[in-house]
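Q: Give me a model of this one.
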Amino acid sequence: MSRHKLVKGLDLDEELNDFDGGVEDDYDDGVSAEDKEQLRQGLIRVREVIGENGDFTDKEIEDSLWHYYYDVDKTVNYLLSQKAGSQPKKSKKKKGDAVGTAAKDFFKDSPWLNIPKERCGEILIEPLYPRGRLLGGASKADGAPKSKLAALAAARKRKENLKPEDDQDAPSSVTLLDRLGAKPRARKPDPQFSSSSSDSQRTPAEQEKTTQARKYPARKSPSAEALPAEQLTEAPSNASEDLPSSGGDGELERTPAAAPSVFARTIFGPSAESHAPAHGSADSRMSKSLEYHTEFDFTVPSPDDVVIKAQSTKRPAQKPGKQPAPQANNDRSVNAIAHGVEEVAIEDVRVRRKNLDVLAEFGKLKAKNAANFVVIGHVDAGKSTLMGRLLYDLKVIDQRTLDRYRKEAERLGKGSFALAWVLDQGTEERNRGVTIDIAMNKFETETTSFTILDAPGHRDFIPNMIAGASQADFAVLVIDASTGNFESGLKGQTKEHALLVRSMGVQRIVVAVNKLDTVAWSQSRFDEITQQISAFLTTAGFQSKNLAFIPCAGLTGDNIVHKTTDPNASWYTGPPLISLLESSEPVARALEKPLRLTIDDIFRGGVQNPLSISGRLDAGTIQVGDTILVMPAKETATIKSIEVDSAPSDWAVAGQNLILHLSDIDPKYLKSGDVICPPSAPIPCLTSLTVKVLAFSHITPMHVEVLKGRLHAPGRVTKLLAELDKASGNVVKGKKPRLLKPGAVARVLLEMEEAVPLEQGGRVVLRAGGETVGAGLVE
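A: Predicted coordinates:
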C-alpha cells in the first residue's frame, strides 16, 4: 500500500481524540484557575464602579476584563462607551463630557501629561529668511500699512464698476491677438503678492470691495494710433491720472507713501522723486517700476545676437578724421549699446619685417666659433658624469648647486650620480639613473661657444640619440675602461652609436677613455682600447686624422679641464679634453641655401608667446617678421620674435640653436619632425623615395621605420633595386639582390605611409624590430 493512500485514509478525528497533549487539570476551555479568580475579583470591582447605571451581563464584563487584561478602569470606560452607543473620538473633546473624561483617565499614566505648568515652555524656531514684503510700502490715514498693489486693485475694482455694461463684455480672441500684435504689453504684476500683505493690511470695508477682483489693474494708456512708436514701450510719467477716484466724483485719492527702500533704489536707480518728502506719490514710483517690465519684442535680434555678430565681424580701424556719430545723453536702448559695440575695432598687432641684410649683419658680428657636439657611448659609460665634471670645472655650475645635487642623490642611495644630475634634470632620469632624452647645456671658452648634446646610451632610446646626433658637428665617444665593461660595450651600443653618427654626417670624433682610475691608469689598458676602437672607426668610415684619444676620469676630474697629477698617469703627455674640443675646426655654414629648420620641440613660450618651437637652423637665414611655411601641413605662420641661445635677436643664421615664437597658425598643424621653410622654396613631401643605404643588418623587402632627426615615420622597403660597389659606388653587374648582408651598400625603394618632408641629400636611418638595420642618403 502506497504512502499517500495511507495518509488519505487516516481518520483525523479519531487520532485527535486519542491524543493526550498533556493538558493540566486546572485548565477549563483554555482558562486557568488563576485567570478565573482574577475574572471573579474584577467582576466584583466593575459592578461596584458601575452601580445601577449599568445593566451589563457577567459575560460582557468578563469579556471586557479578559480583553483589557483585568484592567478595571479601561473595562469601565469601554462599557460606558458601549452604553453611550459610539466610540470616543480622540480628535475633538469637550470639557465635562464623559467621553473626554474617560479618555483622560485612559491616558492618565502617560508621563508627559503630568508636567507642571511652571516647567512647560514653547519651542520657537526663527525663520531662515525674513518675511517678504513689497518694495516701497504705503500707509493709510489711520496708520495701518497698505500696499500699492492693494490700492491699485481697489481702484481697478471701482473703475470696472463705473464702466458701462457694453464695455464689460469679454473681448474675442481675434481682438486680443490684434492688440498683442499692435503694441507690446506691459507685464502684469504677480497676483501672489496680494494674498498675504494686502488682505492683512486693509480695513474690512476695503477688503469687501476687492474680493471679486480677478486680477490686478493694468495701466491705462492711449491707443496705439494716438502715440508714436517710441512711446509705446514707455510707461506714462504719472500713472495716477489713469486711476479713478474712490469717491466717484472724479478726484483722485492720494495715498501717502514712504520713500523707496534701499533695495528698490538699487534695482531701479535714483528717481526724480528722491528729493521729495518721505510720503510722496506711490503711483509715480509704480509707473517707474513698470517701465522696466515691458516685454521684449522677439521680431528684432536680441542684445546677445548683436554683440556676437559685432565680435565675429572684423571692422577696419577708424580713420583719424572720422568722428563717431553723436549719441543722445539719456539713450539707454539696446540699439544704442549695440551700435557702440560695433564701433569698437580690434586691430591685430603685427610685427613688421625690418628687411635686414642678415649676411651683412652676420659678417659685421665678431662672434666666437660655435660648435655642437654629441656625447655618445654605451650605457653606464659615465657620459653624464664626465660632462657634469666639465661644467663644474669651468665654473658653469657653482659648488652650492653641486652640494645640493649630492645631498639629494645620497638620499636616494646614488651619491656618485651628483655630477650626472647637472645634465639629467628629469625626475624619471634621476630615479632610474639613466639618460632618457637629449640633455642640452652650453658653455664657452676663450675661443669657442659649445653646446653639449648628451645622448642616452640605452638601446631603448636610440631614436632620441639619433635626434641629438643630427644636430651635432662632431662627437665625443665615451669608453668605459674598467675590466669587462669595455668588451661588453663594444658589443653593445658603442659600435651602433659610432655607425649612427657617421651615417648622420659626423666626420670628427674624440674618444674619451673614461674610468682609467679604476685600473690604476694602466697604459697597457689604454693602448689596447685605442687599438681596437681605432680599427673599428676606420672601418666605419672615419679618417685617422679626425680621431683623437684621451685618458680621463670623469668622477675625479683628471684630464678634463686640468691635467692629472696622479703619478701613475705620467706616461700621458697630451692636452686635456677641453683642449681637444677647442681644436675642432669651424664648421662650414650653409648660408646661401634656402631656409631649413627641423622642429625639435613645441611648447608655450609665455603669456605673450603662446606658441613657440625650438630647433637648429640647418640652412639659410631668418629674421623677425618673416612668413614661413610648415611642411607637410602646408600652413604659413609669422615669426614674432627670435631667441638665439636663449638671447633675443632680430635674425639668425645656419648652425645656430633657435627658439621661434610664432603667430597666425594653429598648434594642431605643428609636430616634432616637421620642417620650416620659405614659401618660395618649399621642401618636397615624398611618399616614395630611393635611398642609397648601408646595411647594418640583413635587409629584405620589409616594414621599417624611417628616422631623420625628430622625424619618425613608418614605411616599407618594397624593392631592392641594385647592389653598389663600396669603393666606386657603381652598380655591381649581375642579378638583382634579394637580400642585403651586413656591410653591403645598395639602392632600395621606400614607400611611406604618409608624405614626409625629405629632399635629395637628406640622411635617414632605417630601424626594424628595435634595431638599426641601415642608414643612407636620399637620392
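Q: from here on, contacts and neighbour counts on C-alpha atoms
A: OK.
Q: do you know how far Leu766 is from Val706?
A: 5 Å (C-alpha to C-alpha, to the nearest Å).
Q: So between these two, which is more surrounded?
A: Just comparing Leu766 and Val706: by other C-alpha atoms under 10 Å the higher neighbour count belongs to Leu766, 25 against 21.
Q: ok, now which ones touch that one?
A: Leu766 makes contacts with 704-707, 772-775, as judged by C-alpha atoms under 8 Å, 6 or more residues apart in numbering.
Q: from the chain's centre, how far out does whichever strand or helix holds it sit?
A: Taking DSSP states H and E as the criterion, Leu766 maps to strand 763-768. Relative to the centre of its chain, strand 763-768 is centred 39 Å away, using C-alpha atoms, centre = their mean, to the nearest Å.
Q: Which secondary structure state does the closest residue to Glu342 other than its chain neighbours sit in?
A: Nearest non-adjacent residue to Glu342, counting by C-alpha to C-alpha, 6 or more residues apart in numbering: Ala310, 5.1 Å away. Recorded secondary structure, Ala310: helix (DSSP: H, G, I helix; E, B strand; the rest coil).
Q: what do you get for Leu591?
A: Per three-state DSSP, the local secondary structure of Leu591 is coil.
Q: Please work out how many residues are found near the residue nearest to it when sequence neighbours are not counted.
A: Leaving aside its sequence neighbours, Leu591 sits nearest to Gly620 (C-alpha to C-alpha, 6+ apart; 4.6 Å). Neighbourhood size, Gly620 [other C-alpha under 10 Å]: 22.
Q: for Gly620, what are its contacts?
A: For Gly620, the contact set (C-alpha under 8 Å, 6+ apart) comprises 590-596, 653-654.
Q: picking up where we left off before, with distance to Thr451 and secondary structure as added columns, please give the contacts of Leu766 in a markdown table.
A: Formatted as a markdown table, the contacts of Leu766 follow (distance: C-alpha to C-alpha, whole Å; DSSP: H, G, I helix; E, B strand; the rest coil):
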| residue | distance to Thr451 | secondary structure |
| --- | --- | --- |
| Val704 | 32 | strand |
| Glu705 | 29 | strand |
| Val706 | 26 | strand |
| Leu707 | 23 | strand |
| Thr772 | 27 | strand |
| Val773 | 29 | strand |
| Gly774 | 28 | strand |
| Ala775 | 25 | strand |
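Q: structure for this one too, so we can compare:
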Amino acid sequence: MTVSHERVIEEWRKREESGRRGISLVVVGHVDAGKSTLMGRLLHELGTLSDKEHTSNERASAKIGKGSFAYAWALDSSEEERERGVTIDVAQDTFLTPNRRFTLLDAPGHRDFIPNMISGAAQADAAVLVVDASKGGFESGFGERGQTREHAILVRSLGVQQLVVAVNKMDAVDYDEERFKFIVDAVKPFLAQSGFDATKVTYVPVGAAVGENLVERTADGPLASWYTGPSLVAVLDELAPPSRQIDAPLRMPVTNVFRGQTAISAGVGASGRVVGGLLSVGDRVRIVPGDESAVIRALEQDGETVPWAVAGSAITAYLSGIEMNIVNIGSVLCPPSAPVQLATSLLVRVLVFEPSLPLMVGTPIELFHHSSNLSAVLTELVSTIDPKTGEVLKRKPRVLSRGVTATVRITLQAPGPIEPASVNKDMGRVILRMRGESVAAGVVLECN
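A: Next up, the predicted model:
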C-alpha cells in the first residue's frame, strides 16, 4: 500500500523535530592513517559492534597474523581487504550519539581506489579526515604522493562543508602537544585554500588503537595535561544536518545492485542515497538511463524495513517488475512523471587542481558523477573567471593552469543522467580525473 507523499513529509518533519536527526558521515584519509581501526573501535565503544563480534574478529585476525587489525575488521569485511590489510570498497554502518543518527561511510585511502572513495564522499553530509600523527606518517600522507590532500579537496568539491580532522596515533608520539600543534598548523592553511570555512573545521587528538579521546575525554588521561577540548563523539554530536530537498522530484543515484534473497527483499536490490524528493513502498519509479519502470516492493534503511525514505537517506530499494540487467551502478531512480534528463554536453564551472599534464581543448578525461565513471572530452575552454566576483578574466584560454577557476564545455561519449546544480546541487557536482589523478572539480551550469 502506497503512503501518500504529503503524509510522508508530515511524519518526517515530526521525526526530525522530536528525535535524532540523521547525518551521512564519510571517513577519509591517507592509507594506513587508521581510519577503519578508528571507526571500528568507535562502533564497539558505542555498542553498534557487539563484544561477541569483536572477540570473533580478534581471534580470526590473530590467526592469520593480523591481530592489530581486529577493530578494522568491523568494516573491512571482504576476504581481500582482510588479507591485504587495506580498505578497498566503501563500507557502511550506522551508529547513534545522544542527538544524531549517523550513516557511516568508511572510504578507501589507497590511491588505486580513489574512484570508490569518490562514490562514498558523494553520499556524505560531513567528513572525518583521519591524519596519522606518527613521525613520518603525517609527512607521508600530507606529502605530494599522499592522499590526505586529495581526499580533503575531493570531499569539499563534492559539497561537504563540515570537517572533523582526527589527528590519530597520538599514542605513537607520547601524546606530544607540539606534534599536534605542528600538524594543525600545517593542515589549517591548506584546508582554507581548499575552500573550507575555518569555523566548520574541528581538530581532535585521538589514539584509536587504545581508545583515547574517542567517546570520552578522561580527566586523568594522557591528553589531560594540555588538551581541554571535546572527544571525537562530542564533536560529531554537534554536527548540523544540512537542509534536504524534500519537495524536489525523486533522485536516487544507484551505488550497488544485487538480487534480493528473502521473501521480503525479493526482486532487484538497488542501494544508494536519496538526493532529492522521497519514495515509499508501492511507488512506481523509472530507471534512467532507459525507459523501464519498476514498483518498490520494500525499502530497507540501517538494516531495518521502512515504509518510506526521504532525501538524505541511504537505503536499499527492492524493485519488482524489472530485470536485473536494466538497473546498473550509476542508474538514477526517479518518478516516471519527472525523469532526470540524459545529457551529452555539459557547461561546467571547474576549479583546476594540480594536473601533471595541461588541460586543453581535446583533452580526454574521466568524469565522475556519484558512482558513474563517464568517458568525456574537454571540447571548449570558454573562459577563466574570478572565483569571488564571477567576472570573466580571459575568454577562450589556450590552457588551464593549476588553481584556475574556469567555465568549460565537456562532451560525454555516452549520455549520462546529470542535472544542473541549480536544479539539484547533488546531481550537479562532478569530479574530473585524467590518467589516475584528480585534475578538477566543478558544478554543472547547463546540460544538453
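Q: List the TM-score for the superposed pair.
A: Once the chains are laid over each other, their TM-score by TM-score structural alignment, normalised by the length of the second structure reads 0.93; 427 aligned residues with a C-alpha RMSD of 1.3 Å.
Q: Distance of the equivalent of the residue nearest to Leu591 of the first structure over in the second structure relative to Asp237 of the second structure?
A: In the second structure, the residue paired with Gly620 of the first structure is Gly277, using TM-score structural alignment. Separation of Gly277 of the second structure from Asp237 of the second structure (C-alpha to C-alpha): 26 Å.
Q: ditto for Val281 of the second structure
A: Distance from Val281 of the second structure to Asp237 of the second structure, by C-alpha to C-alpha: 31 Å.
Q: Neighbour count: these two, which is higher?
A: Under the criterion of other C-alpha under 10 Å, the comparison of Val281 of the second structure against Asp237 puts Val281 first, with 20 against 17.
Q: Wait, Tyr392 of the first structure touches Asp398, no?
A: Yes. Look at Tyr392 of the first structure against Asp398 with C-alpha atoms under 8 Å: they come within range, at 6.8 Å.
Q: out of the two, which sits in the busier spot?
A: Neighbour count, other C-alpha under 10 Å: between Tyr392 of the first structure and Asp398, Tyr392 has more, with 19 against 12.
Q: Contact partners for the more buried one?
A: 398-399.
Q: any idea what the equivalent of it over in the second structure is structurally, helix, strand or coil?
A: Counting by TM-score structural alignment, Tyr392 of the first structure lines up with His44 in the second structure. What three-state DSSP gives for His44 of the second structure is helix.
Q: separation between His44 of the second structure and Val288 of the second structure?
A: For His44 of the second structure, the distance to Val288 of the second structure equals 39 Å [C-alpha to C-alpha].
Q: again with Pro189 of the second structure
A: Note on Pro189 of the second structure: its distance to Val288 of the second structure, by C-alpha to C-alpha, is 41 Å.
Q: Could you give the number of residues near the spatially closest residue to Ala70 of the second structure that is not a sequence neighbour?
A: Using C-alpha to C-alpha, 6+ apart and skipping residues adjacent in sequence, the residue nearest Ala70 of the second structure is Glu58, 4.9 Å away. Using other C-alpha under 10 Å, Glu58 of the second structure has 18 other residues around it.
Q: Just the buried ones among the contacts of Gly620 of the first structure, please.
A: 590-591, 594-596, 653-654 (16 or more other C-alpha atoms under 10 Å).
Q: Filter those down to the ones in helices?
A: Within these, no residue falls in helices by DSSP state H.
Q: I'd like these as TSV, with distance to Leu660 of the first structure appended.
A: Putting these into TSV (distance: C-alpha to C-alpha, whole Å) gives the following:
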residue	distance to Leu660 of the first structure
Ala590	19
Leu591	18
Pro594	17
Leu595	14
Arg596	13
Val653	13
Ala654	14
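Q: which one of these sits closest to Pro684 of the first structure?
A: Arg596 (11.8 Å; C-alpha to C-alpha).
Q: From Gly426 of the first structure, how far out is the spatially most central residue of the first structure?
A: Nearest to the geometric centre of the first structure sits Arg604, at 16.5 Å (C-alpha atoms, centre = their mean). Taking C-alpha to C-alpha as the measure, Arg604 of the first structure falls 19 Å from Gly426 of the first structure.
Q: Could you give the number of residues near the closest residue to Ser281 of the first structure other than its chain neighbours?
A: Leaving aside its sequence neighbours, Ser281 of the first structure sits nearest to Ala257 (C-alpha to C-alpha, 6+ apart; 6.0 Å). By other C-alpha under 10 Å, 23 other residues sit near Ala257 of the first structure.
Q: Could you do the one 10 residues further on as well?
A: For Ile267 of the first structure, the neighbour count with other C-alpha under 10 Å is 10.
Q: and if you look at Asp527 of the first structure?
A: By other C-alpha under 10 Å, 11 other residues sit near Asp527 of the first structure.
Q: Next: Lys169 of the second structure.
A: 26.
Q: before we move on, what about Glu14 of the first structure?
A: A count of nearby residues for Glu14 of the first structure, using other C-alpha under 10 Å, gives 9.
Q: Also Pro667 of the first structure?
A: So Pro667 of the first structure, with other C-alpha under 10 Å, has 14 neighbours.
Q: Same check on Val374 of the first structure?
A: Residues near Val374 of the first structure, counting by other C-alpha under 10 Å, number 27.
Q: mind checking the SS state of the aligned residue in the second structure for it?
A: Structural alignment (TM-score structural alignment) places Val374 of the first structure against Val26 in the second structure. Here Val26 of the second structure is strand, with the state taken from three-state DSSP.
Q: what sits against Val26 of the second structure?
A: Going by C-alpha under 8 Å, 6+ apart, Val26 of the second structure touches 104-107, 120-121, 123-128.
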